[in-house]
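> pasting the structure only:
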């Protein structure tokens, strides 16, 4: 059974979009010190799911089902990004407790608390042409997820 070129490209996009966005998030975090707030983490979780679902599309039939689920997960991350961007721009209120604390095994909890940066969900740490990282996630995820659906719905050309 051969896979159509549209499905092949949709499958590739469904893997590449979340993988590149997650890679960018980790580069921003560990390379440039832009630590994620709680709502930033919320945006990452659907991308992790999308990566797994897109990988399943490469190994377990029916590939189209896994790609559809991956595209939905990408769109969910985009929706969370839109909500988070709205909080950053002051369009609506977000969550009030936005500090994230992970205490490593065997570490002193007080030292961890004192050395953990407080990252607010309502203040963008970085912007490019006035758009925050959450806003960029919204734009890229929404356009990417819709592109995957467009490819899945597009008829194959006879060329």
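Nice, I can see it. Quantities reported herein were computed from a predicted structural model and do not represent experimental measurements.

> rest of the way, CA atoms for contacts and neighbours
Fine.

> the closest residue to residue 43 other than its chain neighbours is in what secondary structure piece?
Nearest-residue entry for residue 43: residue 77, 4.8 Å, with adjacent residues in sequence omitted and distances by C-alpha to C-alpha, 6 or more residues apart in numbering. Here residue 77, judged by DSSP states H and E, is contained in helix 63-88.

> buried sites along that helix?
63-64, 66-88 (16 or more other C-alpha atoms under 10 Å).

> that older thread, check contacts around the residue nearest to residue 43.
By C-alpha atoms under 8 Å, 6 or more residues apart in numbering, the contact set of residue 77 is 42, 43, 44, 45, 46, 47, 137, 138, 141.

> here's the one I want to compare it with:
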């Protein structure tokens, strides 16, 4: 059975909707406030939802490529967040820990007072050793693949 373009588009769009709803459920029902990088991961899915939904009504391949790019951007942000969580590289100074040894007392106090409540380099939830950012990378790549497959199918 060959999956048609409309079905793949709907599946990709639904996948992004499910990820956004899951993130909102963790945030509002689970009480897990998102960090800055968590928000960055959501932006790509909002784009994938918008372009995917539009492509369901206006069957243009370029909309599917933009939806795929949105999902892929979310995967990229999730990969970056994974590296920050695992301490492979430093994250943005505005949401990660930093070296305080070279700071003066005033600089240290300013850093403490302006520190975010939610740090990007902490892992607040894991399942089977994978964080939400890790799962987002995997799911986003699947969603991007669905949009790419849809874009390559005839109308």
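Structure's in. What do you need? Note that the structure is a prediction, hence the values are computed from the model and not measured.

> about what we covered before: from the chain's centre, how far out does the helix holding residue 77 of the first structure sit?
How far helix 63-88 of the first structure lies from its chain's middle: 7 Å, per C-alpha atoms, centre = their mean, to the nearest Å.

> now the element after that helix, going C-ward?
Next element after helix 63-88 of the first structure (DSSP H and E): helix 109-115.

> and the helix or strand following that next one, how far from the second structure on average?
Using DSSP H and E, the helix or strand that follows helix 109-115 of the first structure in sequence is strand 127-128. Once the two are superposed, strand 127-128 of the first structure sits an average of 0.5 Å from its aligned residues in the second structure (mean C-alpha distance after the TM-score superposition for the first structure).

> near residue 151 of the first structure, how many other residues are there?
18 (other C-alpha atoms under 10 Å).

> hang on, it packs against residue 6?
Yes. The pair residue 151 of the first structure / residue 6 is scored as a contact, 5.4 Å apart, by C-alpha atoms under 8 Å.

> which SSE is the residue nearest the centre of the second structure in?
For the second structure, residue 41 is the residue whose C-alpha lies nearest the centre (C-alpha atoms, centre = their mean; 2.2 Å). Assigned by DSSP H and E, residue 41 of the second structure belongs to helix 36-57.

> quick check: the gap between residue 137 of the second structure and residue 92 of the second structure.
Using C-alpha to C-alpha, to the nearest Å, residue 137 of the second structure is found at 19 Å from residue 92 of the second structure.

> tell me which of the two has more neighbours.
residue 137 (24 against 15).

> so that one touches residue 76, yeah?
Yes. When contacts are counted by C-alpha under 8 Å, residue 137 of the second structure is listed as touching residue 76 (7.2 Å).

> who touches residue 80 of the first structure in this structure?
39, 42, 43, 138.

> and which of these is nearest residue 99 of the first structure?
Proximity of the contacts of residue 80 of the first structure to residue 99 of the first structure (C-alpha to C-alpha) peaks at residue 39, which lies at 9.8 Å.

> could you report the neighbour count for that closest one?
For residue 39 of the first structure, the count of nearby residues is 23 (other C-alpha under 10 Å).

> so what does it match up with in the second structure?
Alignment note (TM-score structural alignment): residue 39 of the first structure maps to residue 37 of the second structure.

> thank you, goodbye.
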